[in-house]
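> got a sequence here, can you build the structure:
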Amino acid sequence: MEPRYLRQLAEIVELGSLSRAAEALHLTQPTLSRNMKSLEAQVGAPLLKRGRYGVAPTVIGAALARQGRLIRDAMDQAEGEVERWRQGQDGKLRIAVGAMLARSIMPGFVSHILQSKWNVGLRVSVDGAERLLDRLRRDELDIVLAPGQRHFAADDLIHDVMFEDHIGLFASEKHPLARRREVSVADLTAATWTTVGVLSGARDTTREILSRIGVDGARTVIEFSGDISIALSLVSSGNYLMAAPSFLMRHIDDPRRFVELRFKAEMPRRDVAMWRRQDMKDHPLIEEFKGRFEAYVRGLAGSKSG
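This is a model prediction of the structure:
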């Protein structure tokens, strides 16, 4: 079975059109049609069916299109490796982080890496921690920066804590509680909350976190997953509170909009760890990344305390 035909099938399925796929692949439409007929002859069944809104795959066509996408992605990665070699780079790291890290310290860290002229190609992804760790297990990633929670642990993965953190309770400067020297259980129970705990990659919701510190019955109005921009906008309006990792919240794009409320309780830990597979334990590029990230975070912590 011709691999390039599978790649072409994937393009047709994604675009839903032979003509658009031919244009994207820089082929004539008759050539692409002939290639698909050849592939169908090898399979012994139709791969595409015409519909009202273009072409769609048959069951076997969809299965082969998935394989075509894998072939395309592998070829793209191979071409990337060649390009990095031509540029004289020492290697490539596939890094992934959660939404809070992406919105807080990662932009500055990536900029720091680029300015240091470290001769390594980087690919950075953003997603939920559990999905990223699954991708790490499948060798789609080299490093995942995510909470060092015990429920993530597995025999095939190892992790080192990069920095310690805890959950903090945050309000906008405009919120009435932001002006209090200390808030009470009654204050927190009466407030309205957005649920953003899932964004840190942990399983705890805001309600569960509050219950652990003795605040029961708090009202949560909406739960977010993925990008945190909407949650931050709601909190910055001055009408809502949220629980989120303290160190990361102090380093978001505009930390002056948010105040960490003072509350007498031992807050849950939310340390950030570097996860990798066992077979990458002593990989020199990963060890170099680890040292650079730890040094960058130490610099942030020192500048904040200073």
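> going forward, measure contacts between C-alpha atoms and count neighbours the same way
Will do.
> run the chain-centre distance for the host helix or strand of residue 63.
In the assignment (DSSP states H and E), residue 63 maps to helix 59-86. Averaging C-alpha positions (Cα atoms, centre = their mean, to the nearest Å) puts helix 59-86 21 Å from its chain's average.
> any buried residues in that helix, and which?
Neighbour counts over helix 59-86 (16 or more other Cα atoms under 10 Å) mark 61-62, 64-69, 71-72, 81, 84 as buried.
> also this sequence, please, to line up against the first:
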Amino acid sequence: MATLENDAIDRFFRSGLKLPHLRILVSLAELGQVTRVAAAFHVTQPAISKQIGEIEEALGVPVARRVGNAVELTGIGKVMAARGREILRHIELARRDVSALTTGTAGHVRFGAVTTIPQPLIAHAVELFMRRAPTATLSFVETTLDKLVKMLDEGELDLALGRNRIADNQDVLSQQTLHREPFVFVVGASHPLGKVDLPVSWNDLRPLRWITPLRGSPAFATLVEALAAQGIALDRGALESSSLTLNLSLLIRGDFVSILPLSVARHHVSRGRMRVLPLAPLEPLGEVVLVWRADTSAPAADLFSDCLRESSSELLTGEAE
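Predicted coordinates for the structure are as follows:
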């Protein structure tokens, strides 16, 4: 009996499963009602019920059950919806790749970013771009936001990523927040506060040596304000640095405390190099902002903008690491 059931399941996944089946199950998981799914697909309710029936008949097991006016997926239905969501995502990525390749996007993109943008975000966007536009070229510069804005103003850059929205030049520059993530307080795993279960309070930060953003930057002002609210002043010897590479190296050695974007900190925590201290994060520093010239447009720059948006959305789920 079990062999017959397995044969039916194998046959369904080899030749019976269709993309509409997956789209319906994914939508049913999200919307919870057949009527809503039917409206989303612009078909009748019986048409959706028929598709669900095809799946259940082929598998020999139910994938959904009614609970009042709603429809709830069974355990098997939930597994298929979860896997279906992944499959549909990869199909959409394939569509984007093929679309970009068939249009023959070419040209040169000039791109810059501040140093605190997570490197996986940029690296993944570059990989997507070079795959979708293999004949295009790209140049990259890493510097402070004020210099990036100046380069955009003077036409030396097409796109830039910053940590703050700009207040002026709105007639020339456009901007969009790609995502928000907090900055968190971190120490190296070998730091005296680096033990995972060790309780930490704000008072524990008073005697520590700091790596801070450059004085005069919005990040420095936000950090100083947050510490002042806890009665802490940066009056000990501190290192001011805009080099993420240097900051990470010093932190991992265990001598300093600093702040990092959550996604960057999470990457090193997962590898046992760092600890995020159990203190309130700095929410105002959490934006990643894409800035571009509003008066010019090029297919290659537009494509790279899309790649940055895609990479940014994946970063917070860990897929772009």
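> TM-score of the superposed pair?
The pair, once superposed, lands on a TM-score of 0.60 when counted by TM-score structural alignment, normalised by the length of structure 1; 217 aligned residues with a Cα RMSD of 3.4 Å.
> quick one on the thing from earlier: quick one: list the elements packing against the helix holding residue 63 of structure 1.
Packing partners of helix 59-86 of structure 1 (3 or more Cα pairs under 8 Å, 6 or more residues apart in numbering; DSSP states H and E): helix 3-15.
> contacts for the helix it packs on?
18, 20-21, 25, 32, 35-36, 39, 55-57, 61-62, 64-69, 71-72 (Cα atoms under 8 Å, 6 or more residues apart in numbering).
> moving C-terminal of it, what's the next helix or strand?
Helix 3-15 of structure 1 is succeeded, C-terminally, by helix 18-25 (DSSP H and E).
> which residues in structure 2 does that next one match up with?
Per TM-score structural alignment, helix 18-25 of structure 1 has no counterpart in structure 2.
> which strands or helices does that helix pack on?
helix 3-15, helix 29-43.
> I'd like the distance from the helix or strand following the helix holding residue 63 of structure 1 to the chain centre, please.
For helix 59-86 of structure 1, the succeeding helix or strand toward the C-terminus, using DSSP H and E, is strand 92-97. Computed by Cα atoms, centre = their mean, the chain-centroid distance of strand 92-97 of structure 1 equals 10 Å.
> now the angle between helix 59-86 and strand 92-97 of structure 1, please.
Angle between the axes of strand 92-97 of structure 1 and helix 59-86 is 120 degrees (criterion: axes from the mean of the first three to the mean of the last three Cα atoms, to 10 degrees).
> re the thing from before, quick one: which of the helices and strands packed on helix 18-25 of structure 1 is nearest residue 176 of structure 1?
Residue 176 of structure 1 sits nearest to helix 3-15 of all the helices and strands packed on helix 18-25 of structure 1, at 50.7 Å, using Cα to Cα.
> can you point out the buried residues in the closest one?
By neighbour count with 16+ other Cα under 10 Å, helix 3-15 of structure 1 contains the buried residues 5-13.
> tabulate these (TSV), appending distance to residue 208 of structure 1.
Shown next, in TSV, are these (distance: Cα to Cα, whole Å):
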residue	distance to residue 208 of structure 1
5	51
6	48
7	47
8	49
9	47
10	44
11	45
12	47
13	43
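> can you show me the strands along the stretch 1-150 of structure 2?
Counting by DSSP state E, counting those that start in this stretch, the stretch 1-150 of structure 2 has strands at residues 64-67, 70-73, 108-113, 137-142.
> in structure 1, what residues pair with the last one?
Using TM-score structural alignment, strand 137-142 of structure 2 corresponds to residues 121-126 of structure 1.
> and the matching stretch against structure 2, how far off on average?
Its match in structure 2 and stretch 121-126 of structure 1 itself, once the structures are fitted together, sit a mean 1.1 Å apart by mean Cα distance after the TM-score superposition for structure 1.
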